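Undergrad: Okay, sequence plus prediction incoming.
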Amino acid sequence: MDQTLMEFHRGSRKTWRRRQVPSPCGKSCLQEKLRVFCSLPTIAANLGPVDTRERLIPTIADLVSNAIDAGDDEVLLAIAQKLKGFADLVGGKEQAACLLPILEKIICCVEEIVVAQAACDALVEIIPKLPQEVVEEKCMGMIRRILEEDFYYASRKVTTKLITTCYPLVSAKFQSDLKYLVSDNQRVVRAACVGPLVELGRMITDGSEFDSSVRPCIDKLASDTARDSRRAMASSITNLQQVACSFDNPSRSLHQIMINLLEDNEVETRRIATSQFKEFCLVSPQSILLTVLLPQLREHLFVEQEESVRAELVRCAVALLPSIRREDSLPLVQHILSFLNDSIAQSKQYVFQHFSELVALMPTNEVQLTLLPSLLRLWQDKNWRVRLGVVQSVPCLYPSLPESCVRDIVLPANLAWLRDPSWYVRECACRSLARLLRVFPSLCKEVLNGVGQKAAAAAAAAVAGQSQVPNATSLTPAASGAGASSSTLTLNNSTTNTTPAGNPTSLSGQSQSIADANNPSSPNSVTGLTNSSFSVNASNSALNSINALTAQAAAGGLKALATDSNYHLRQIYITAVQTIWGPGIPDESPYSATGENPDMGICLPGVRNAYNAVSSKPTGPVSVPECCQPPPQLPGTHLSTCASQLLRLAADDVVANVRICSVQALQLVSGGLDKKFIQKEVVPVLKKISESDSDADVRFYALESMTVFGSV
C-alpha cells in the first residue's frame, strides 16, 4: 500500500513531515501499518477539525479503497474501529456526515462479518450525533441501498443494528420503510432481525404502532421455514413477550408462538424454547399463564419424546413452582414427580434438585403410597448421581411416614445404602441414617444390631417387591416413551461370600480394596459391588441380588460393618457413629443435577465446624455447630458399645486410615461419653497408640485426641 499519511511531529505543533508507509513485505509491515492506523485519533486531534476533514479523511478514504482491493481485512478492521470516535474530531454533528461514505463502503464491499460489524458499530456511535434531516436523507438512503442491492449477506445482516439506531430519529413516513430484512432471501439475515425487533418494540409506546410495525415481523419470523430464524425467535421469545404485554392487552400475547415453538419439528428449537418457558410464563398475563401455559406444560411433560427436551421441561417446570399458587401447582407437581420413573438420569436429577419443595406441595397420604416406592426402586439405578439423589431425598419423607413403614421398608434400605459402590452415596447414607434416628429414636437398637434374619428377609422381599411391580404402587410414568428405568443395580454373587454373621468377604482380598481407595465411585470400592453389578437387567436374578444385599444389610445392622474385611465399610461404620453421636448432623450440600457442586468431594462445612467445636471446648457437652442439625437423642449405653468398637479399630486395625478415622471419631463423640468410661477405657488406649503405633500420622492424631480427653 503505497500511500502517504501525514503524521504530527511531536517536536513542534506547527511542523509536519510526510512519512512513507512501507509496502507490504510480510508480517512486520502489516504490524507497522496497524500501528499507524491505531494512531489516527491522535493525528486527527492534533490536526484540528478543518485539516482532518480536508486532508485526513480523503487520505483515509483512499486507504480504505486500496485495502478493499488488496483484501487487507486487518487494516479495514483497524480503521473502522478508530472511526467510531471521529464525530467530534471532524467538527461535531454538523460535519460528522463526511464519515458515512467510508463506513458504508466498508459494509458493502467486505465479506468478512467481523469487519462489517465493526463498521456498523462505528455508525451506531455516529448516527445519534447527526441532525434529523441528515439521518433521513443520508442514513436512510444508505440503509435502502444496502438492502436493495445484491451485496454480501453480511452487509444486510449487520444493517439490522442500524435500523434500531435510526428508528427513533426519523419521521413516521421513514419508519415504515424499516421492514425489508424479515423477508430477506438469506436465512442468517432473517435470523439476525430478531434482536433488533426486541429493541424496536421497546422504543414503541403505542400499542397500535406495535401491531402495525413489529407484530407482523414477529409472526413472519416465527413461521419461517428456516430453523435459524425459529431458533433465534425461541431465544428471544421472552423479551418479545415482555414487550408485547407491556401495552396492557392480553390479546397481544405471544403465547401461541411459544406453543408452536414447543411443538417444532426440530429438536434444538424445542429445547431452546423450553429453556425460555419459565421466564416466558413469569412475564405473561396471569390469565394466560393459568388457562393456557400451565396446561400446555403438563401436556408437553407427558408427550415429549426427546430426552434432552424432556429434561429441560422438568427443569423449567420445577423452577416455575415457587412462582405459582399452591392450588395451581399440585397437578404440575404430580407430573414432575412422575419423572422419577423416567428412562434418563438427567430428568430424575432435576427432580431431586428441588425435591424438598416438591414434597412440601404433595398431600401427606400420597407420600407413603406413591412417592416412597418410586424412590426406593431408584436405588437400583446404574447412575450414582441418581442413587445419591435418592439417599439425600428420602429424609424429607421421614416426618410423613409411620414408624412401622420406616422399620419394615426404609431402615433395611438405608442400611443397604451404606454398602453402595460410590463413596458419596455411602457417606450421605450415614447422614440419612442419623436423621432417621432423630425422628425415630426407638429404632436405635435395630440400626445397630439389625432386625434379625426373618425380619430382614421379609423387609428385603418388600423392597424388592416395590421394584418388581412398580406400576402397582409407584407414580405413573411421565411419558409413553419414558417408562420405568431398566437400569438396575445388581450384585455379582460370584465375588462375594456371606459369612453366618452376614458379613461379605471379598475373594480379591485386602490388596484390591486398597488399590481402589482413591476412587470414591469405583464399583470395586465395596465388596460385592463390581462393574458387573451395574447392568441393564430386569431379570429375577437381578431382583434376587438386591434382595440378598438388603437382607444381609438389615440382618447385620451397623455393627456388621465394623468387622467387615473391606476397610471401606469399616470406615463407613466410623463415619456413621460420629454422625449419629457427634455434636451435630452436618447439613447436606445442595443437590446439583448438572454436578456443579463446589462441596462435592471435600469435607462438608458442618463436619469442619464439628471438629472445631470439639477442639475449642474439650469438656462437657458441645452445642450444635453451625451448618449442622441437632443429633438424635439416644441411650448412652449404645454409644458406649460403639465407642468400644472405635477403640478396637483405633488400636488393632491393619489399615492406618481406619485407625486415624477411629481416633478422630472418638473426639467427635467425646461429649456424650461417661467420664468413668473415658478414664478407664479411652485414655489408656489413646496413650498406648500415641507411644507405640507404627504410623506417625496415627500417633499424631492420638496425641491430638488426648488433649480433648486429658482434662476430663
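TA: That came through, no problem. Numbers count the residues shown, from 1 in each chain.

Undergrad: From now on I want contacts and neighbour counts done on CA atoms only, so please keep to that.
TA: Noted.

Undergrad: Buried residues in the helix or strand where residue 676 lies, which are they?
TA: Per DSSP states H and E: residue 676 is located in helix 675-677. Residues of helix 675-677 classed as buried by neighbour count (16 or more other Cα atoms under 10 Å): residue 675.

Undergrad: Sort out which residues of the helix or strand just after that helix are buried, please.
TA: Once the chain leaves helix 675-677, the next helix or strand it forms, by DSSP H and E, is helix 683-692. By neighbour count on 16+ other Cα under 10 Å, the buried set for helix 683-692 is 683, 685, 686, 687, 689, 690.

Undergrad: do the same with stretch 655-663
TA: Buried residues in stretch 655-663, counted by 16+ other Cα under 10 Å: 656, 657, 658, 659, 660, 661, 662, 663.

Undergrad: Just confirm residue 558 contacts residue 448, I think it does.
TA: Yes: here residue 558 reaches residue 448: they are 4.6 Å apart, a contact under Cα atoms under 8 Å.

Undergrad: Any idea how far apart the tips of stretch 119-139 sit?
TA: Across its full length, stretch 119-139 reaches 14 Å between end residues, using Cα to Cα, to the nearest Å.

Undergrad: May I see the buried residues of that stretch?
TA: By 16+ other Cα under 10 Å, the buried positions in stretch 119-139 come out as 119-124, 126-127, 129-132, 134-136, 139.

Undergrad: Which one of the buried residues of helix 683-692 is nearest to residue 24?
TA: Distance to residue 24 across those (Cα to Cα) is lowest for residue 690, with 78.2 Å.

Undergrad: is it true that that closest one touches residue 698?
TA: Yes: the criterion here is Cα under 8 Å, and residue 690 meets it with residue 698 at 7.3 Å.

Undergrad: Okay, helices next: where are they in the stretch 251-400 of the chain?
TA: Using DSSP state H, counting those that start in this stretch, the helices found in the stretch 251-400 of the chain span residues 255-262, 267-275, 277-282, 286-288, 294-303, 307-320, 326-337, 345-353, 355-360, 364-366, 372-377, 384-393.

Undergrad: Below is structure B, check it against A:
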Amino acid sequence: MAASDSTTDDSLYPIAVLIDELKNEDVQLRLNSIKKLSTIALALGVERTRSELIPFLTETIYDEDEVLLALAEQLGTFTPLVGGPEFVHCLLPPLESLATVEETVVRDKAVESLRNIASQHSPANLEAYFVRLVQRLAAGDWFTSRTSACGLFSVCYTRVSSAIKAELRNHFRNLCQDDTPMVRRSAASKLGEFAKVVEVEYLKSDLIPMFVILAQDEQASSDSVRLLAVEACVSIATLLQQEDVEQLVMPTLRRCTGDTSWRVRYMVADKFTDLQKAVGQEITKTDLVPAFQALLKDTEAEVRAAAANKVRDFCQNLDQFNQESIIMTNVLPYVKELVADPNQHVKSALASVIMGLSPILGKHNTIEHLLPLFLSQLKDECPEVRLNIISNLDCVNEVIGIQQLSQSLLPAIVELAEDSKWRVRLAIIEYMPLLAGQLGVEFFDEKLNSLCMTWLVDHVYAIREAATLNLKKLVEKFGPEWAQNTVIPKVLAMSRDQNYLHRMTCLFCINVLAEVCGPDITTKVMLPTVLAMANDNVANVRFNVAKTLQRIGPYLEASAVQTQVKPVLDKLNTDSDVDVKYFASEAIAGIAA
C-alpha cells in the first residue's frame, strides 16, 4: 500500500512542482517554470498533458504579463506534446483565455499561436472547435476578445462549409462596425488579409462595403482606422478587374489622398507605389499622377518626405509609352521645388532617390534638367543630403559618363573639400572612399588624389586625423600596390617637411597604412623613414617614432625587428627628453611582449 502511494506521488510530481512554482511570489521563478513547460509535458506524456497540464494552465491565467507572454508563445508549439493534430483542439481553451487579456502583446502572441495551430486542425475539428472559438471571441463582451478575433478569420475561412463562411463574413462585418475604435482598427488591419481568401462575389458584396465604411470612419481618434483602410485598399485593388477598381475602390482612395488627417495622407504616400501597381496604368495616369503631385506639395513635411521617397519607384513603374512626358511635365516641376524644401528630412529623402531618375530620363534630360538639381543638393547645408547625392553618383555616371560628371559635379565636390569651414571639409573627407569606389582608381588619381594629400597638411588637427584614416580606407579599396606607387611616396616625403606637425602626420599615416599594406611594403618601404626620423631635433617627433615602431611591430618582418628596430629603441631609451625615454621603454616592453 505504501509502495502504491509512493508511485502515485511520483506520477503527480511534475504537476505538483509546477503548481508550487507558479504560486511562488518570484516572477522570474514563475517565468522559468513556464519556459520549462515542454520538458514537463514530455515527462507527463501526451495523455496527462491533455488531461492535467492543459486544464491546469487554463485555470491559472491570472499572472504577470511577462509570464503570460511566455505561456502564449509556448502553447503555439505544443501540438506534438498533446498527441499531434488529432488532439490539437485541446490547446484552444488556454489560448482563448490569453486572447482576451488586457495586455496587447500577450493577446497578439496568443493570436499568433492560434493562427499557427489553425492549419493543424482537420476540417471537422476546425468547424467544431476553432470556428466556434472565433465566433465566441467575435461576440465577446470585452473589446479585447473582439480585437483578437479579427486576426483569426483568414486562417480558417477557406476550409469551412458555405454556411459557416456566411456566418464568418457576418461576424467580420459586425466587427468593422463595432462601437469601439480599437476593434474597428483591428478589423481594418486584417481586412486586406481576409479579402485575399474571400470569393470575389462576396468581396464585392460584403467586404468592399465594409472597406468603404472603415475608410470614412469619422469617430474620435479614428484616423488610425482610416489609415489602416489604406493598406486594405492595396490588397483589394489587386483582386479586382480594372473596371471594378474604378467603380469600387477609387472613390475611397481619392478621399484618402485628400484626408483631413496628415497621418492618413502619409499612409497613402507610403503605400503609393503598391497602390500604383494594384490599380494599373490607366488609373495611374488619370488619378494617381494628380494625387502624387498633391502629396509632393502637401502642407505636412512628413507627407512630403514619404512622397519624395517614392519619386524614383513611381517614375520607374509608369507606362513606358508615356513615361518621359509624364515625368517631365507632371513630376519634375514638383521635384525641383522639393530640392529647396525648408525641411531637411524632405530634402534628404529626395536626395536618396533622385539620382535614380537619370537612367529613366536618359543623357540629354539628365544633363539639362537633373544636373543643376544635383549640383544644388551637393551644396546643401544638410550633410545627409550631400551624402545621399554622393552615394548614388554611379547611377548618373552610367548615363552621362565620367567626363560629363567631372565637368558638372566634381568642381562642386572640390569646392566643398576646400571650404573655409573645417566641418564641411571633414564631411567631404568622410565621403571620399565612397566617391573613390564609384569613380574608379584612374579617375580618382587624376582628379582627387592631390586633394586627399592636401588634407594631410591642413591647419586643423581633426582634418589631418580624418585624412589619415581616409588614406587607409582608400588603400583597402584600391590595394597595396596602388598605395606603394601613388600614396606612400608622398607620405614619406612629409618626413622632410620643415613643419614638425607635418612630420608627425607622416608617422600617423604610417601607423594606419602598415595595417593594410602588409609586412613586405611596411618593412622595405616605410620602416627606413621611421628609423631615420629617430634623429629628429623635435622631441615630440622622436617619441612618436617610438610609438610608431611599437604600433607597426606586428606588421614588420621578424628579422627587421631584431636588427633594425631594437637598436633604435635602445638609443631612444637613453634620450635626454623624459617623454622620449618613457615611450621608448613602453615600445621595448610592448615589442618584447
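TA: Structure received. Treat the numbers as computed from the prediction; the structure is a model and nothing was measured.

Undergrad: Any chance you could compute the TM-score here?
TA: Remark: TM-score between the superposed chains equals 0.65 [TM-score structural alignment, normalised by the length of structure 2]; 516 aligned residues with a Cα RMSD of 5.6 Å.

Undergrad: Where in structure 2 does the helix holding residue 676 of structure 1 align, residue-wise?
TA: Across structure 2, nothing matches helix 675-677 of structure 1 (TM-score structural alignment).

Undergrad: What lies in contact with stretch 23-39 of structure 2?
TA: By Cα atoms under 8 Å, 6 or more residues apart in numbering, the list of residues contacting stretch 23-39 of structure 2 from outside reads 18, 21, 22, 64, 66, 67, 70, 71, 74, 78, 81.

Undergrad: Residue 242 of structure 2 and residue 278 of structure 2: what is the separation?
TA: Going from residue 242 of structure 2 to residue 278 of structure 2 by Cα to Cα gives 9 Å.

Undergrad: Of the two, give the one with the bigger neighbour count.
TA: Taking other Cα atoms under 10 Å, residue 242 of structure 2 and residue 278 do not tie; residue 278 has more neighbours (21 against 16).

Undergrad: Can you give me every residue that contacts the more buried one?
TA: 234, 235, 237, 238.

Undergrad: so can I have a markdown table of these showing neighbour count, secondary structure and distance to residue 4 of structure 2?
TA: A markdown table is the format used below for those (neighbours: other Cα atoms under 10 Å; DSSP: H, G, I helix; E, B strand; the rest coil; distance: Cα to Cα, whole Å):
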| residue | neighbour count | secondary structure | distance to residue 4 of structure 2 |
| --- | --- | --- | --- |
| 234 | 23 | helix | 66 |
| 235 | 19 | helix | 63 |
| 237 | 24 | helix | 68 |
| 238 | 17 | helix | 67 |
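
Undergrad: Look at residue 353 of structure 1 and say how many residues are nearby.
TA: Residue 353 of structure 1: 21 surrounding residues under other Cα under 10 Å.

Undergrad: cool, and residue 636 of structure 1?
TA: Residue 636 of structure 1 is flanked by 12 other residues according to other Cα under 10 Å.

Undergrad: what's the spacing between residue 216 of structure 2 and residue 229 of structure 2?
TA: Using Cα to Cα, we find residue 216 of structure 2 at a distance of 9 Å from residue 229 of structure 2.

Undergrad: So the two - more neighbours on which side?
TA: The residue with more neighbours, out of residue 216 of structure 2 and residue 229, is residue 229; 32 against 18, by other Cα under 10 Å.

Undergrad: what's that one in contact with, if anything?
TA: Per Cα under 8 Å, 6+ apart, neighbours of residue 229 of structure 2: 188, 189, 191, 211, 214, 215.

Undergrad: The fifth one pairs with which position in structure 1?
TA: Here residue 214 of structure 2 is matched to residue 221 in structure 1, going by TM-score structural alignment.

Undergrad: show me the residues around its match that make contact.
TA: Contacts of residue 221 of structure 1 by Cα under 8 Å, 6+ apart are 182, 190, 191, 194, 229, 230, 233.

Undergrad: Quick one: map residue 318 of structure 1 onto structure 2.
TA: Per TM-score structural alignment, residue 318 of structure 1 is aligned with residue 312.

Undergrad: name the element the nearest residue to residue 530 of structure 2 once chain neighbours are set aside belongs to?
TA: Distances taken as Cα to Cα, 6 or more residues apart in numbering place residue 545 nearest to residue 530 of structure 2, at 6.3 Å, with adjacent residues excluded. Using DSSP H and E, the element containing residue 545 of structure 2 is helix 539-552.

Undergrad: What of residue 570 of structure 2?
TA: Using DSSP H and E, residue 570 of structure 2 falls in helix 566-572.

Undergrad: Sort out which residues of whichever strand or helix holds residue 444 of structure 2 are buried, please.
TA: Counting by DSSP H and E, the element that carries residue 444 of structure 2 is helix 441-447. Buried positions in helix 441-447 of structure 2, judged by neighbour count with 16+ other Cα under 10 Å: 441, 444, 445.
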